[in-house]
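Visitor: Mind looking at a prediction? Sequence and model below.
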Amino acid sequence: MSEVLNVEEIFGSKVFTLGKMRERLPKSVYKEVKKIIDHGGELSLATADVVAKAMKDWAVENGATHYTHWFQPLTGITAEKHDAFVTHPDESGKMIMEFSGKELIKGEPDASSFPSGGLRATFEARGYTAWDITSPAFLKEDATGVILCIPTAFCSYKGEALDKKTPLLRSMEAVSTQALRIVRLFGNTEATKVVASVGPEQEYFLVDRDKYLKREDLIFAGRTLFGAPAPKGQELEDHYFGTIRERIGSFMKDLNIELWKLGVTAKTQHNEVAPAQHELAPIYETANIAVDHNQLVMETMKKVAGRHGMTCLLHEKPFAGVNGSGKHNNWSLGTDNGVNLLDPGDTPNENIQFLLVLACILKAVDTHADLLRQSASDVGNDHRLGANEAPPAIISVFLGEQLEDVVKQLVETGDATHSIQGGKLLTGVSTLPDLDKDATDRNRTSPFAFTGNKFEFRMVGSADSIASPNTTLNAIVAEAFCEAADLLEKADDFDIAVHDLIKKYLTEHQRIIFNGNGYSEEWVEEAARRGLPNIKSMVEASETLTTEKSIKLFEKFGIFTKAELESREEVLYETYSKTINIEALTMVDMAKKQYIPAVMEYTKTLADTVLAVKSAGADATVQTTALKSISEKLAEAQAAETSLEDKLAEAAGIEDPKKLAFFYKDVVHTAMDDLRAPVDALEMMVDKKVWPVPTYGDLIFEV
């Protein structure tokens, strides 16, 4: 019998929570910290010293020897540099553990080796980390020991943001400021801020670690660059929500425990659509804490998987032919006095504040569909978006029958007199209860779907940081709120003005609403007729960051400067090129050292068999045909491998980052596909005993 787990006792045990602050800090210091967390401001150095000592004492009591400023550079993952709590020994030789307020508030990691897109020259090394007081410090244990991790922002010597967190925090302040103007118009004077809340659902694959280590492509690229489909995939739909196997269940149990200790509200777990694919979903949190926690979720998944003899794959498309992984970004806005701005209520047609907020969001998404698409772009997501397993690359908004009907009434008549109600779902079984039915169905093909009291942005990639999409969401909605408030605050008759503005926004931006099948070709054609952008790749999306419209948006609210946007565009081009280059080099290495030699050896065996059969006077037609077919595919693979090397050599001569990225997308990637095709065909022709790597069947069905 397994031991009883006390979740309430372990939850947040590795986090320096507000509760622990309240216990350990003088009342006046705690009040100052809480005030800054809630309303902004700057700690005095004297107060920071008190907080630092309390934080250090708690960490040391829990085994910590080092601290780190934990930050999120433009790599999309986290970074940390560990410093011990030690100082010079005293006169008696006794070591004293110290941690000052200055060390808590500011750190100084080297900024020269992180992506900066030209913001920092190689010789310009200085960078700063600044404590994000709104995200709690936590303890992380690894082979080096227990580390106190202090969430921080990361900027250059000149103040440019070199990370994902700084723009996110700026965007949260922007949307709060502008949303407050909206709620004030409706008489809510008690709210002091509006909080962007996020709940990211995380999809992932688990494979056996021993098999993983035999696949060079999984090690270097995070996805299979070669691989024929297994005889069975996901077509029987028997994995989704299926019984969780014992080995996976053991992993999930340990994962939950580790996450709960870190204060991550891991709530839902289940098998996903593809074999070996699973999902974890947390409860909503403030956007920047949700971003921090999602990074911890991904990191902890990899760590715990290793303990169970498995490897966690977070790539968006680790296996061809089965569903890839995404990260559904559930986003909402609420005041600090408990009002969810996206709650339509029982009669949304009468909820004027909700209708204005909805109209502003539709305006924001339509106006900046290109930017929203860009925010979900990464190299792996190019394999997933628009592949009839994830939302299409075209941005549209699903509202559902109830809200679509309300919008239609407002657009056509200027007044919404009623709203569709959910009613009862009759089960037809006497022992089952009749269920209250929602007023609308859900739509899994929509990239941006309203799901009751939030929007679900379904395009985000599974390995990507959720900081960028939430920064963009906050920014574009802040702009729409600002423009609406500018008009309504000076209106002579507010009731008439808000009614007219809602109708105007809904009429002008109704093209973004689509409740149908986003996977259909008909929608692609319809979207083109509506003038909606269809940006199919990360490379094409990157330039949307630096359009005049985008620069105006981000500079208006102080989220990005033009230079910061240009740097990010360059980082995206470089990231794409470097990633595809690594994948291509891995393919060349595997083809030359594994696949081609293995098949050559096999053809020798076949040739010997042909000669032996013929010398015995028997019919060798089957053996001869097999040898000829395999030899033809082998020659095709060899030619394709040579061609890929030639294309890589050509790429090495291109200096312009944008031209290089497009070359990798249009030329190198095509050459990679040309090499994969014959190798995958050979996998289906060659004896499994001589195939040099584990197959799809080995990887996704033997976990």
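Guide: The structure has been received and is ready for your questions.

Visitor: For the rest of this, base every contact and every neighbour count on C-alpha atoms.
Guide: Fine.

Visitor: which residue ends up closest to the midpoint of the protein in space?
Guide: By C-alpha atoms, centre = their mean, the chain has its centre lying nearest to Asp464, at 3.6 Å.

Visitor: Against that first model, consider the following:
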Amino acid sequence: MAEKLTEIFGADVFNEATMTERLPKKVFAALKKTIKNGEELDPEIADIVANAMKDWAIERGATHYTHWFQPMTGITAEKHDSFINPTSDGKIILEFSGKELIKGEPDASSFPSGGLRATFEARGYTAWDCTSPAFLREDAAGVTLCIPTAFCSYTGEALDKKTPLLRSMEAISDQAVRILKLFGHDEVKSVSCSVGPEQEYFIIDKAKYLKREDLIFTGRTLFGAQPPKGQEMEDHYFGSLKERIASFMKEVNEECWKLGILAKTQHNEVAPAQHELAPIYSTANIATDHNQLVMEIMKKVANRHGLVCLLHEKPFAGVNGSGKHDNWSIVTDTGKNLLDPGKTPHENIQFLLVLTAVIKAVDENADLLRLSASNAGNDHRLGANEAPPAIISIFLGEQLEDVVKQLVETGDAKSSKQGGKLNIGVHTLPELKKDATDRNRTSPFAFTGNKFEFRMVGSSMSIAGPNTTLNTIVADALCEFADELEGAEDFDIAVHDLIKKTLTEHQRIIFNGNGYSDEWVEEAERRGLPNLRSLVEAIPAMTSERAIKIFSKFNVLSEVELHSRAEIEFEAYSKTINIEAKTMIEMANKLFIPAAIKYASGLAGSINTIKAAVPSVDVSVQEGLLKETSSLLATAKASLDKLQAAVAEAAEKEGQEQAVFFKKSVFPIMDELRKPIDALELIVDKEIWPVPTYGDLLFEV
């Protein structure tokens, strides 16, 4: 398998190795300059690249190509075109031009635009992102050459998630290079953000999934009583893989490796039926492309195995939901990680300045960072005893917290705590080198050695948004630092004073304690940290004066683009809750209430039959069950009527008003309806209950 792995890795990618083989040296050198330095690509070179790409794809069985892009839906989109062109003799030739490689024209009218485009205005453009390699994908449609692209409107606004990401990557690179030059690193020409997203997901049996309308329509269970066993025994986490799951993971890995995706880690997660896949780090835009592909691959491979992959943040109540830990760091083109503290971080002034910039950025823009990790599904997860709270804070660990404390209190850091050795107490076991800092799984934004782990991101989300925000806000902090330091008479004194002053002003964002505790919520409020409990509360941050200033300053998103995205977010939330509410109404009306009535009717018939046969027999048990069932039925019907009325009222509203109404008025009634139905599930015969239970879904794979 090891030999096979080295052969298949990247086999379906038009990567650097393939380009070296197939492109003339001058063409390859010119393309490398474009990729590395952002230089404009000569159209003649594009023609040569396109022809080589086409020949490579056709040799591998490709008949079509597509500009693969990431609209505001959060998933990917594609329109396939074949390579065929007619000839005068009635036959065809296979062609692919540089123009077709560089530019595509999909219909933009049906994608979310937040008012940027009217329905009748259909034109949009896709533009080749040459920094992310093209790849081949094989499915029932055959082999398709996929070309990663950005997507914009006819009037130039970004209609996708990749364009702002690419802009933010340029912004942080420019500002970080300014800082590095002040430290004498003139050899550094660019800086990239390195990202590794850990992907959590659930796997359930497909046959059972198809019997649950809520899972089909919404991705989560809207009803479901707790099974006798959940995750309380903690026996699933890192447990041995079931054969069916192991077979699924094996195929997922192979599919990933062929596409050059550095799938590294796989294991069982905390909740039953929950698992995780983690990659090695890649440049932010490539990591984003790869993560979108990972989610697609997991869904397709699961289907082949008679399984279903659930990426919703909270598919099952009462057990852990799924996140996507976004591990983020900053790396120079010379290979230096700017977030590597070294052995003595108190002496590493360059690291401390970059760290201080991140602390400042997160504190000043906590609302934007919270929004970047928000969707309707994640509202169920954030703040529960399984995930980071909705309050943004930074965990630095004992070592760096001590350094920060020294700088704030005395103005000078003279030491760094060291990890030492860990003696396990068994002579045959080796003495282990101990890290200077423990980890904190309750922190939403934690420093973990040489990177920050943004743990709030939802499992179904594109990582483009969180990384766009991170890049932009840190670029802004670095820009402010560079503006101040470039004019300093004595750089050493100025950088020291700047670090001390900034850490003093923003130390409130640092919290190393238990983020799940009620005490932290109270403490955060005293510190003045925002606690945005839901997506609806967070969206207005996108159009705040500060957000407009920062995103416009670096040309990441214009004011118009920000307003459009806010509108898209409100609309997406309303649509999500509307679909969930309507699904609940249908399931309650057509499945659960009829099943409970059937059960009650059976009880009533049984009571009457027994009383008729032997009047003296005690039927109090049956009568008690009938009374309880009837009471729950009445409660469920009352909540159902309220939900139908609320959904109808919501339809009369729009925009932010509608989203707020869904959150405050519709969502609570959905919870009301769920409670009596879940209680009925625990009473009604399993043979009568119309859908697979949590026990069936979580434990029978």
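Guide: Sure, I can see it. Bear in mind that the values here come from a model prediction, so they are computed numbers and not experimental data.

Visitor: Just the TM-score for the two chains, thanks.
Guide: Between these two chains, after superposing, the TM-score reads 0.99 (TM-score structural alignment, normalised by the length of the second structure); 699 aligned residues with a C-alpha RMSD of 0.7 Å.

Visitor: re earlier: check contacts around the residue nearest to the centre of the first structure.
Guide: Contacts for Asp464 of the first structure (C-alpha atoms under 8 Å, 6 or more residues apart in numbering) come out as 76, 378.

Visitor: what do you get for Pro433 of the first structure?
Guide: If a contact means C-alpha under 8 Å, 6+ apart, then Pro433 of the first structure has Thr427 as its contacts.

Visitor: Okay, it and Asn271 of the first structure: tell me how far apart.
Guide: According to C-alpha to C-alpha, to the nearest Å, Pro433 of the first structure and Asn271 of the first structure sit 27 Å apart.

Visitor: Please apply the same query to Glu237 of the first structure.
Guide: 11 Å.

Visitor: Between these two, point out the one with more neighbours.
Guide: Using other C-alpha atoms under 10 Å, the more surrounded residue of Glu237 of the first structure and Asn271 is Asn271, with 23 against 13.

Visitor: Now do the same contact list for that one.
Guide: Counted by C-alpha under 8 Å, 6+ apart, Asn271 of the first structure has contacts 239-244, 277-279.

Visitor: Kindly report the same for Val49 of the second structure.
Guide: 23, 27, 98.

Visitor: Return the residue of the first structure aligned against it.
Guide: By TM-score structural alignment, Val49 of the second structure lines up with Val51 in the first structure.

Visitor: Pretty sure its match sits in a helix.
Guide: Yes - counting by DSSP: H, G, I helix; E, B strand; the rest coil, Val51 of the first structure is part of a helix.

Visitor: Roughly how far does it sit from Phe514 of the first structure?
Guide: Distance, Val51 of the first structure to Phe514 of the first structure, using C-alpha to C-alpha: 51 Å.

Visitor: now swap in Ser419 of the first structure and tell me
Guide: Per C-alpha to C-alpha, Ser419 of the first structure is found 19 Å from Phe514 of the first structure.

Visitor: and Met600 of the first structure, how many neighbours?
Guide: Around Met600 of the first structure there are 14 residues (other C-alpha under 10 Å).

Visitor: Quick check: which element contains it?
Guide: If you go by DSSP states H and E, Met600 of the first structure is part of helix 596-615.

Visitor: and for the next helix or strand after that helix, what span of the second structure is it aligned with?
Guide: Next along the chain after helix 596-615 of the first structure, taking DSSP H and E as the criterion, comes helix 621-651. The aligned range for helix 621-651 of the first structure in the second structure is 620-650, by TM-score structural alignment.

Visitor: with the first structure superposed, average distance for the matching stretch?
Guide: Following the fit onto the first structure, the mean deviation recorded for stretch 620-650 of the second structure is 0.7 Å by mean C-alpha distance after the TM-score superposition for the first structure.

Visitor: For that stretch, buried residues please.
Guide: 622-623, 625-626, 628-630, 632-633, 635-637, 639-640, 642-644, 646-647, 650 (16 or more other C-alpha atoms under 10 Å).

Visitor: now stretch 17-28 of the second structure
Guide: Within stretch 17-28 of the second structure, the residues scored as buried using 16+ other C-alpha under 10 Å are 18-19, 22-23, 27-28.

Visitor: Next up, the contacts around Met249 of the second structure.
Guide: Gln266.

Visitor: aligned partner of it in the first structure?
Guide: Per TM-score structural alignment, Met249 of the second structure is aligned with Met252.

Visitor: Can you say which helix or strand has that match in it?
Guide: Assigned by DSSP H and E, Met252 of the first structure belongs to helix 246-261.

Visitor: post-alignment, that helix versus the second structure, mean distance?
Guide: Once fitted to the second structure, helix 246-261 of the first structure is off its aligned match by 0.4 Å on average (mean C-alpha distance after the TM-score superposition for the first structure).

Visitor: Any buried residues in the helix or strand following that helix, and which?
Guide: Using DSSP H and E, the helix or strand that directly follows helix 246-261 of the first structure along the chain is strand 266-271. Neighbour-count burial for strand 266-271 of the first structure, with 16+ other C-alpha under 10 Å as criterion, is recorded at 266, 269-271.
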